[in-house]
Every structure is written in structure tokens, then in C-alpha cells.
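1. Below is the structure, and that's it, no one-letter string:
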């Protein structure tokens, strides 16, 4: 009887462990998908560090930006969500101008986007979102800010299937009438972020994207190509992703970054 009880306990423990493992795998697979979805109905806090080089007239300048990007979802009704995405840049730049006159550290301008997004994908599986984007002149120094308000539309469309995620996020910002300072160029720019990635069974995601900006005033492109590896982890039961990878500037504005840079990021996930 004692032997039977021991065997029964072992079998029950094995079944329970297997079920827990399957539940964790299903949960993690869904988290990995949501982490790649800009309009997922999940609270998250991405913190992203970008480093670039060879800037300024001498080509000896460097520039780093730490983007703090809280994502807040709101339920509007049975069919629609409102997703708030904020980008607060913390900037550090050196060597961009002779004599160190442009050496600055501080906060840049906030970009605030709101996406109205259907809760269900389309019949063909596309996840959509659209709404307004707002540039808020929060820069702590005139060299770190456009010193003007800007407004425009933003859209996102993506599809996820069989581990693949592909899509695009875009916006356009126009400086509001009368807002630019006398020595500032009026904001008139288009941002395009096509993205493509694959997530394997270990919840590792290999991705490529560009974050291209076209300045309609100067008629210049800035095109960094980002290659990233992202891993979903759970630490003390709390899910997060860590990301790292190089970036290469395929095109750049005058005195902008050139050559190679890199990105590292951590995203804290808070499933609802």
C-alpha cells in the first residue's frame, strides 16, 4: 500500500508539473506576442537606450538617448480600446560643436500618441490602430528641444501568425501655427517604422526594423536600421523582456550620426 501511494503521488506530481509547464508556455507565448504589439491591451514600461556616433561637423560627436516609454491601455467599450504611448527622451550629447558649446544632458521633447484600436483583428488577421500624435516641447535646454508644439495623425497595422510579426507604425507631425522660436525650423516630419520579427519556442525574438524620419523642411532622410534579439524572461514571477542589438545608419541628415551604433532595452510587462 505504501509503495502504491508513493507511485500515485509521483504520478500526480508529474501530471501537475506538466500541466503547470504547459500553462506557463501558453502564458509566455501570449506575452511574447503582446510585447511585440504596439497596441496590445497590456500595461508595459519599455526603457530603451540608444547610442550613436560620428556626429557634428567634425564627425567626432556622440549622442545617446534613453527613451522611457510607458504604455497604458484603456477599455472604451466592448469593441474598442484606447492605447496611450508616451516617449520621454533623456539625452546626453558631446562633441557636436567646437568648444563643447553643444555638450548637453537633459530631457528632450515628449511624443504622446493615442491609438483607437479594435479589440478584435480583422478577418484576415490584421491588428489596427489610429489616432492623434502630439509633440510637447518639454526639453530642458533649447539645444534639446524643438521649442514648439506639433500635432498630426498616427497609425499602426500588424499581423501575427506562426511566430512571425510584421507591420508598420507611422506618424506625421506638423508644427502648430506660430509655435516655432525665431531660430528654430518648423516641425514638419514623417516617421515610418516598418518591423519584421520571428519568435521561436524559447520565446527569443529576432527582429529587424527601421525608424526612418523624413524632414520636409530640409528634405533629408534619417534612416537607422536596427537588428535586435529579444528574450522573454520571468524574474520572481514578474515577466519582462531584454533586448540588444546593433544599428546602422543607412542615411542621415546633415551632421547626423553615421556608421554603427547600438541599442539595449528592457521592457517591464504587467498583464491585465
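-> Received it, and whenever you're ready, just let me know what you need. Keep in mind that this is a model prediction, so the values were computed, not measured. Numbering: from 1, shown residues only.
2. Please make it C-alpha for all contacts and neighbour counts, starting now.
-> Noted.
3. contacting residues for residue 267?
-> Contacts were defined as CA atoms under 8 Å, 6 or more residues apart in numbering; by that measure residue 267 touches 44, 45, 46, 47, 240, 241, 242.
4. Over to residue 184. Which of the three states is it?
-> What DSSP: H, G, I helix; E, B strand; the rest coil gives for residue 184 is coil.
5. So of the contacts of residue 267, which two are at opposite extremes in space?
-> The two members of those with the most space between them (CA to CA) are 44 and 242, at 13.0 Å.
6. what about versus this one:
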């Protein structure tokens, strides 16, 4: 596995995203975005879905196939993340968005036995105020880790909590932003059995470009840092998405390839991601 300098890598990726989105030939003003993507069109809906706290009720099913992990670098993992997003309008200016991550995990050759079960659930609430800046979305709030895992290999055996925030800028056909949180363990849910204290930062810079008819190209760096173990985990994902309709329900289909620039000794080397995002309007 390539051991990059993760701090520089994350900074370079985010700088590149900002530079690309600021290209004068591509980044149009918000009124041009409205003309290019009429409200209610597939292209407009597809771009809204690039915002992780868009004012849409959506249920993403994100399936991750991971290869080259485990102690022998031959392990296989499959994680299905169910990630419902539900906005609740408080008044004309404020909206609170609930975002859950419910992982269902399967691992082979990470231990003596195959492991399958529910992982720990992360629940976030973003309070978002209507912005006067065209295309800008800001959200801040709490994140909570629930110790719901059913297998010892997937358990932190701790309750966790901390702040979370997201900033998204949409201009023309471009969307870019950063989602971040930090979780501290504050109470044990069971016998810790030597498990380290939960003290982890997560940062997810992302960028996408939407084309006509609901097609988009996307890239994201899902960086996390374990302050207890002093270890980065750095998978980069890039791919495409296409908005389709199944009956009366819009569904955004996503395909991405992933590569780990850094991670613990048992982290995967590479992976594939397939997702279906069901939208309810």
C-alpha cells in the first residue's frame, strides 16, 4: 500500500476541487444554473442529490466491495450502508436534516471465521439556515455514535458524540463541499476488553459535475484520523452517477472505484462502490 503524506494529500485534493469549480469557463452564476437545469428536471434533481443535506427525503443504499484487506492482504469485505436523509422544515429560514448511517457488514479472511452483522450506527442532525449566497448550503449540529454492532469485530463498545458540519457550494453544473465530524467516546456500552478510546475525526471533501439528462461525474476523499492510534485512513472514490425513474420514483444510480492511499495494516487496498438513492418528493 502506498503511504502518502495524508495531510498534504487531503489539502491538495480540496484545493484541486476548489480550483476546478472556480474555472471561469465552467462555473456559472446561480441564475445561469437555473436556466441550464430547470426546476423539476432530471438534471436539477440529480444536482440536488450531490448535496448530502439537500431538502429532499432520500434513502441511499450504498454497497461497498473491498479487496486486499486483513492480516494476509487477501481479505474481502462487503458493507451495505443504509443512509436515510429526512429534512424537517422548522420555519421559513431554518431546516433540520436527519442523516443516519446504518452499516450491515460482511468480512472474510479478516479473522479465523467469516463475520456478518450490523455495525455501529452514526446519527447526525444538521441545522441549516437559508443562505443569502446563491447556491450555498451550510449545516451544523450534533453527531452520535450508537453501539449497535452485533459482532465483536465490528464493535467499538462505546457511545460516542461530537460536532458535525457541512458546507456545500453549487454553481452552474458544479457541486463541491466538505462534510466533517468528530466523535469522542463518552460511555462504555459493554466490557471494553482493551478497545482504544474513541477519538476520531472524519473529513469528506467532494466534487461533482452534472451533465444533461441526470448524468454526473463524482469524486470524494473519505479521510478519517484516529487520534488514539495516530492513524489515517484515506480512501479516494471516483466514478459516475445516472438518475433514472423506476415507476414514479426517481432513483440515482452510482458506480465508483476506490483506492486506499493510507490506512491501518489490515485496511483494504482497493474497492468498488455501487449505490441506489431512492428519492421521495
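-> In hand now; what should we look at? From a predicted model like this one, the values you see are computed outputs, not experimental measurements.
7. one step back: tell me which of residue 44 and residue 242 of the first structure has more neighbours.
-> Here residue 44 of the first structure and residue 242 are compared on neighbour count by other CA atoms under 10 Å; more neighbours surround residue 44, at 21 against 18.
8. got a list of what the more buried one touches?
-> Residues touching residue 44 of the first structure, when contacts are defined by CA under 8 Å, 6+ apart, comprise 70, 71, 72, 267, 268, 269, 270.
9. Of these, which pair is most distant in space?
-> Taking CA to CA as the measure, the contacts of residue 44 of the first structure reach their widest spread between 72 and 267, a distance of 13.4 Å.
10. what would the contacts of residue 267 of the first structure look like in TSV with secondary structure?
-> Output for these, formatted as TSV (three-state DSSP):
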residue	secondary structure
44	strand
45	strand
46	strand
47	strand
240	strand
241	strand
242	strand
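11. Pick the one among these closest to residue 164 of the first structure.
-> Relative to residue 164 of the first structure, and with distances defined as CA to CA, the nearest of the contacts of residue 267 of the first structure is residue 241, at 17.2 Å.
12. residue in the second structure matching the closest one?
-> Matched by TM-score structural alignment, residue 241 of the first structure corresponds to residue 252 in the second structure.
13. Is the closest residue to its match other than its chain neighbours in a helix, a strand, or coil?
-> Across the structure, with CA to CA, 6 or more residues apart in numbering as the measure, the residue nearest residue 252 of the second structure apart from its sequence neighbours is residue 243 (4.2 Å). Secondary structure, three-state DSSP: residue 243 of the second structure is strand.
14. What's the local residue count around residue 243 of the second structure?
-> When neighbours are defined as other CA under 10 Å, residue 243 of the second structure has 23 of them.
15. And it? What does it align with in the first structure?
-> With TM-score structural alignment as the criterion, the equivalent of residue 243 of the second structure in the first structure is residue 232.
16. before we move on, back to that, what's the spacing between the match of residue 241 of the first structure and residue 259 of the second structure?
-> If you measure residue 252 of the second structure against residue 259 of the second structure using CA to CA, to the nearest Å, the figure is 23 Å.
17. so how far is the helix or strand hosting residue 239 of the second structure from its chain's centroid?
-> Remark: residue 239 of the second structure resides in strand 231-246, with elements defined by DSSP states H and E. Average the C-alpha atoms of strand 231-246 of the second structure, do the same for its chain, and the two points are 8 Å apart (CA atoms, centre = their mean, to the nearest Å).
18. repeat for stretch 202-212 of the second structure
-> Between the centre of stretch 202-212 of the second structure and the centre of its host chain there is 10 Å, according to CA atoms, centre = their mean.
19. what does that stretch rub up against?
-> Outside stretch 202-212 of the second structure, the residues within contact range by CA under 8 Å, 6+ apart are 13-14, 17, 43, 46-47, 50, 173-182, 216-225.
20. so the match of residue 243 of the second structure touches residue 241, yeah?
-> Yes - the pair residue 232 of the first structure and residue 241 qualifies as a contact (CA atoms under 8 Å) at a distance of 4.4 Å.
21. sec struct for the counterpart of residue 272 of the second structure in the first structure, please.
-> When the structures are aligned by TM-score structural alignment, the residue of the first structure matched to residue 272 of the second structure is residue 262. Applying three-state DSSP to residue 262 of the first structure yields a three-state assignment of strand.
22. Excluding covalently adjacent residues, which one is nearest to residue 262 of the first structure?
-> In space, and not counting its chain neighbours, residue 262 of the first structure is closest to residue 246: 4.1 Å by CA to CA, 6+ apart.
23. Could you check how many residues crowd around the one you found?
-> The number of residues packed around residue 246 of the first structure, counting by other CA under 10 Å, is 17.
24. Residue 89 of the second structure now?
-> By other CA under 10 Å, 14 other residues sit near residue 89 of the second structure.
25. Residue 122 of the first structure now?
-> Other residues near residue 122 of the first structure number 11, with proximity taken as other CA under 10 Å.
26. list the contacts for it?
-> Residue 122 of the first structure makes contact with no residue under the criterion CA under 8 Å, 6+ apart.
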